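Q: sharing a model that was predicted from the sequence below.
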Amino acid sequence: MNVLVFGQTGQVATELALFDGVTCLGRADADLTDPGACEAVIAATDADAVINAAAYTAVDKAEENRDTAMIVNAMAPTAMAAAAAARGIPFVHISTDYVFDGSGSAPWQPDAPTGPLGVYGASKLGGEKGVAAAGGTYAILRTAWVFSAHGNNFVRTMRRLGAERDALTIVGDQIGGPTPARDIAAACMKIARALHADPSKSGTYHFSGAPDVSWADFAREIFAQSDLSVDVTDITTDQYPTPAKRPANSRLNCTTTTSAFGIERPDWRAGLAQVLADLTP
């Protein structure tokens, strides 16, 4: 199956590029600030499915750049989904836990009420609504806490800081499932194939790593597997203010993804070991 991927340098797109039959598009091929251009690329493609792995992901900067975030995260995916629907091919769109308000402690179900806390989450929710309304075969795959051996992510930041310091304070009251980009890419490919065979599986799904942990405990595991001696002290979200508010509860219920596609939640600790091996010279 030939798959057209929007995104080229991002964490998931980099992993998708390793699959046979995948063509990844960078900004020179399709500028996400021009939804019409994205639509035209799909209209001209002979691919069997489209995956959108590109997004405006600068959560804090989105607070100041609302218009750009909305174009890239809401208008562009809506245009892509409409073009895919017109061609009769599946569209897989990666979304985020940030569409929820982070309340409570129960894992979020795919049909739970949304309530984004900031511009980034609101823009991603706008994209979800546009994709679902396009009338084609689609899957919205919400994920969380993405990490890999490339790009900007928590694992690489902790490795750098852990090599420089012997003590760190890390937020301990935000809980979620760290998710290896490699596993997200594999899930997207499997879902695209399944939708191609059975459009009735269209819908919104969740996919994140297990077990759920705090950022502080995630950091402790990174340091343990990296053989770095770093004393981690838990702090509250209020003690680490950011321009955009983060959800405290990013737990995602992924059972429908398992039942529909046979995709289990990956053990992020095993994924972390692989990433650290990739990062080791």
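A: Noted; the coordinates are in hand.
Q: going forward, measure contacts and count neighbours with C-alpha atoms only.
A: Will do.
Q: so what's the residue lying farthest from the centre of the chain up against?
A: With distances taken as Cα atoms, centre = their mean, the residue sitting farthest from the centre of the chain turns out to be D166, at 30.7 Å. Shown in contact with D166 (Cα atoms under 8 Å, 6 or more residues apart in numbering): S229, V230, D231.
Q: put this beside the first:
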Amino acid sequence: MTKREDQTILLTGVTGQVGFELARSLQGLGKVVALDRDRLDLGDLKQVRRVVREVKPGLIVNPAAHTAVDKAETDVEAALRLNAEAPGVLAEEAKRLGAALVHYSTDYVFDGTKSGAYVETDAVNPQNVYGKSKLAGEQAIAASGCAHLIFRTSWVYGTRGKNFLLTMLRLGADRDELSVVADQFGAPTWANTIAALSANVLAQAPVVREGDWWQRHSGIYHLTASGVTSWHGFAEAIFEFSDLAKKPLVKPIQASAYPTPAARPGNSRMSNEKLADTFGVRAPDWREALGLSMAAR
């Protein structure tokens, strides 16, 4: 039987928020080959196939994506290539190798009109190019027939890169007052939380796909922090945990007062019950995770 330390894990997007954390959390689950864009450009589909065939991983973990939501509205081709076509190629190569694929998707596959938390079986209806491209990626992976786990997450932030947390801290240091949307709701999810729970799930998987574990578990799972807030509530909590000498006043506004090129769902709440019931893992409350992330800065 193949030992866990003999398993090769190909990790994409290692310089991104989630990829950076995964490079650490996946240690101990195999030999991690962590590649940045210079070594694996998902926009080059021929390179993607070549690299996967050279590395011959038993597991591919793909957090890389085109995440510029507003830019995607005019950069449709790039969004589709990175978020739909590249995951499809990774899935095809995983199937050819007999490997498994872990991929990350988004709350933006939903239209945000449901009153409660979305579950995995709810109808999808993305309202922007980014959401449509991510949904196409999910569908391409499922169509490939490869062993896979797709984790849908939401409102991802971290202590590096570009995200709401760092934007608020930067603006808050220079301004006395900020206006933040208060009628969109979701669960701010720390990149470290995503990586830690992913590793916890993967530690339960067999190193080689013996028996029917992957057949029974392949599919879509929602993976977000617990609890719910608005962007306004998230901003207030950020400043509450921050060490800014003078903290700005955070004024609530309606989303209609802050128009963006890409439509955002009003409700991004997603239920984690399937994840908890299947793998026995449950994400921390978003405020608890935020406090830990701020302490780690």
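A: Now that the structure is in, tell me what you want to look at. Note that the structure is predicted; figures quoted are calculated from it, not measured.
Q: mind checking the TM-score on these two?
A: The TM-score (TM-score structural alignment, normalised by the length of the first structure) is 0.95; 279 aligned residues with a Cα RMSD of 1.4 Å.
Q: hang on, the earlier thing: buried subset of the contacts of D166 of the first structure?
A: Among the contacts of D166 of the first structure, those classed as buried by 16 or more other Cα atoms under 10 Å are V230.
Q: quick revisit: which one in the second structure is aligned with the residue farthest from the centre of the first structure?
A: Aligning on TM-score structural alignment places D166 of the first structure opposite D176 in the second structure.
Q: before we move on, what about D267 of the first structure?
A: Counting by TM-score structural alignment, D267 of the first structure corresponds to D285 in the second structure.
Q: go ahead and confirm that match touches A225.
A: Yes - D285 of the second structure is in contact with A225 according to Cα atoms under 8 Å; the separation is 5.6 Å.
Q: these two: who's more crowded?
A: Per other Cα atoms under 10 Å, whichever of D285 of the second structure and A225 has more neighbours is A225, with 30 against 16.
Q: now check the first structure for the residue matching the more buried one.
A: With TM-score structural alignment defining the correspondence, A225 of the second structure maps onto G209 in the first structure.
Q: do I have it right that its match meets P180?
A: Yes - with the criterion set as Cα under 8 Å, G209 of the first structure and P180 qualify as a contacting pair; they are 7.3 Å apart.
Q: what do the two both touch?
A: Shared contacts of G209 of the first structure and P180, defined by Cα under 8 Å, 6+ apart, are found at W268.
Q: can you give the distance from stretch 145-157 of the second structure to the centre of its chain?
A: The chain centre lies 6 Å from the centre of stretch 145-157 of the second structure; the measure is Cα atoms, centre = their mean, to the nearest Å.
Q: picking up where we left off before, want to throw the contacts of D166 of the first structure into CSV with secondary structure and distance to F223 of the first structure?
A: Supplementary listing: the contacts of D166 of the first structure in CSV, determined by DSSP: H, G, I helix; E, B strand; the rest coil; distance: Cα to Cα, whole Å:
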residue, secondary structure, distance to F223 of the first structure
S229, coil, 7
V230, coil, 7
D231, strand, 9
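Q: which of the contacts of D166 of the first structure show up in the second structure as well?
A: Of these, the ones still in contact in the second structure (both residues aligned by TM-score structural alignment, their matches' Cα atoms under 8 Å) are S229, V230, D231.
Q: burial count for T113 of the second structure?
A: T113 of the second structure has 12 neighbouring residues, counting by other Cα under 10 Å.
Q: which ones are touching it?
A: With contacts taken as Cα under 8 Å, 6+ apart, T113 of the second structure has the following neighbours: P265, G266, N267.
Q: out of these, who's nearest A143 of the second structure?
A: Ranking the contacts of T113 of the second structure by separation from A143 of the second structure, with Cα to Cα as the measure, puts P265 on top at 26.6 Å.
Q: and that closest one, what's its match in the first structure?
A: Under TM-score structural alignment, P265 of the second structure pairs with P247 in the first structure.
Q: same question for L97 of the second structure.
A: That one, L97 of the second structure, aligns with R87 by TM-score structural alignment.
Q: how about that match: what's its closest non-neighbour residue?
A: By the measure of Cα to Cα, 6 or more residues apart in numbering, the closest residue to R87 of the first structure outside its immediate chain neighbours is A43, 6.9 Å from it.
Q: state the distance from the match of L97 of the second structure to V3 of the first structure.
A: Computed as Cα to Cα, to the nearest Å, the R87 of the first structure to V3 of the first structure distance reads 13 Å.
Q: tell me which of the two has more neighbours.
A: Residue environment comparison for R87 of the first structure versus V3 gives the larger neighbour count to V3, 24 against 18, counting by other Cα under 10 Å.
Q: what sits against the more buried one?
A: Contacts for V3 of the first structure were tallied using Cα under 8 Å, 6+ apart; they are G21, V22, T23, A47, D48, A49, V50, I51.
Q: mind redoing it with 7 Å?
A: By Cα atoms under 7 Å, 6 or more residues apart in numbering, V3 of the first structure lies in contact with G21, V22, T23, A47, D48, A49, V50.
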